[in-house]
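Peer 1: Got a predicted structure plus its sequence, pasted below:
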Amino acid sequence: MRILVVSDTHGKNKKLIDKVKAIKKPDLIFHLGDYVGDGLTISKALEISPIIVMGNGDHPSSGFKEEEIIEIKGKRIFLTHGHRFGVYSNLNRLFYRAKELEADIALFGHTHIPIVKEMEGCILMNPGSPSSPRGFSHKKTFAIIEIDKEIKVKHIEID
């Protein structure tokens, strides 16, 4: 299973869509909030089903949840935007929520900074932002997760 993971699109999708069309097609999209409508737009453009959670920049009436737990090929995946877990200061609260949910991987956005960190067997991953990057590298990014017997995570830069 190949999954496109994106967050914090903030209404700017064209370069992301073009880049994803140029690589091997994902089977599923995870949009981690801040412009949940973008998740639907990306899904339609790529003809791939989405799973979307809302972020702090989304209106509560959007109809999307703040958290989702999905199981794929025996791996539990926790999706959240991250703003309720203090991810700017550290990942501890996110990690403990993931452990509480028995997740193998916790996906979050909010900081616009790509990161992959493993803590006690749980992968914590932020895809960065394809439209408004922050952090040292300041590169526009999204991520691809491949799930088989193991979980493989890769960040991809957008020119």
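Peer 2: That came in fine, so what should we check first?

Peer 1: From here on, just use CA atoms for contacts and neighbour counts.
Peer 2: OK.

Peer 1: residue boundaries of the helices in this structure?
Peer 2: In the chain, helices defined by DSSP state H lie at 14-21, 36-46, 92-100, listed in chain order.

Peer 1: Return the most buried member of these.
Peer 2: Using mean count of other C-alpha atoms under 10 Å, the stretch among these with the largest mean neighbour count is helix 36-46, at a mean of 19.

Peer 1: for comparison:
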Amino acid sequence: MQRILIVSDTHKRLGNLYEALEKEGSVDAMIHLGDLEGDEDIVNEMIPGPVYMVPGNNDYYSQAPRELEIQIAGKNVLLTHGHYYYVSLDLQTIRQEGIARGMDIVMFGHTHRPVIQVEDEITLINPGSISYPRQQDGKCTYIIMEISDSGEFTFELKSV
């Protein structure tokens, strides 16, 4: 079993991220979907495993690539902050982009609202914001993605 912590939009407030890591125990990798605002080095050192990061619309000086295409357990995964795909309006543009690029999963942030949308063609994942939530319940959220030994993916929305 592999466990991956997915977060976004920390905006220089890392307290909840530390709390989530403590709550979850060991994770095999972490994905941060942007708006770190200069905390890349700190976040990169938080776990011993790999950390994948993309810059958000507030990461003006980031040298990180705008998007990453990675493979996780045989699945093609696109990591992007989402603002280039108008995710604040709707998810159609990012969904179509992911399908056109042959992605199985697209992960994004930006809206500060969580999404777990599993479809036949593609899965769309947004962990919401672990620092500044905008959804109705006002909870700071993240997602734990688990990959079973048989290659089955599950996504669980959690809050701190």
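Peer 2: Yes, it's here. As the structure is a computational prediction, the values presented were derived from the model and not from experiment.

Peer 1: Can you tell me which of the helices of the first structure is nearest to residue 108 of the first structure?
Peer 2: For the helices of the first structure, distance to residue 108 of the first structure was read as C-alpha to C-alpha. The smallest value, 8.6 Å, belongs to helix 92-100.

Peer 1: who's in contact with the closest one?
Peer 2: Helix 92-100 of the first structure is contacted from outside by 78, 82, 85-87, 104-106, 119, 122, 124, using C-alpha atoms under 8 Å, 6 or more residues apart in numbering.

Peer 1: what about 10 Å?
Peer 2: Residues outside helix 92-100 of the first structure that contact it (C-alpha atoms under 10 Å, 6 or more residues apart in numbering): 69, 76-80, 82-87, 101-108, 118-124.

Peer 1: Which of those residues fall in strands?
Peer 2: Taking DSSP state E, the ones among the contacts of helix 92-100 of the first structure that sit in strands are 69, 76-80, 105-107, 118-119, 122-124.

Peer 1: hmm, which of the contacts of helix 92-100 of the first structure are the buried ones?
Peer 2: By neighbour count, with 16 or more other C-alpha atoms under 10 Å, the contacts of helix 92-100 of the first structure hold 76-80, 82-83, 85, 87, 103-108, 122-124 as buried.

Peer 1: Give me the distance from stretch 112-122 of the second structure to the chain's centre.
Peer 2: A distance of 12 Å separates the C-alpha centroid of stretch 112-122 of the second structure from that of its chain, computed with C-alpha atoms, centre = their mean, to the nearest Å.

Peer 1: And for stretch 135-155 of the second structure?
Peer 2: 10 Å.

Peer 1: So for it, what gets flagged as buried?
Peer 2: Burial within stretch 135-155 of the second structure, assessed by neighbour count using 16+ other C-alpha under 10 Å, is assigned to 139-147, 153, 155.

Peer 1: Please report the separation between the first and final residues of stretch 115-133 of the second structure.
Peer 2: By C-alpha to C-alpha, to the nearest Å, the extent of stretch 115-133 of the second structure from end to end equals 13 Å.

Peer 1: my bad, stretch 25-33 of the second structure
Peer 2: 21 Å.

Peer 1: residue contacts, residue 10 of the first structure?
Peer 2: Residue 10 of the first structure makes contact with 33-38, 57-58, 129-132, according to C-alpha under 10 Å, 6+ apart.

Peer 1: Let me have the helices of the first structure in JSON lines, extended by distance to residue 3 of the first structure.
Peer 2: JSON lines is the format used below for the helices of the first structure (distance: least, C-alpha to C-alpha, whole Å):
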{"stretch": "helix 14-21", "distance to residue 3 of the first structure": "11"}
{"stretch": "helix 36-46", "distance to residue 3 of the first structure": "12"}
{"stretch": "helix 92-100", "distance to residue 3 of the first structure": "19"}
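
Peer 1: Compare those and give me the one nearest residue 7 of the first structure.
Peer 2: Proximity to residue 7 of the first structure, assessed across the helices of the first structure by C-alpha to C-alpha, is greatest for helix 36-46 (8.8 Å).
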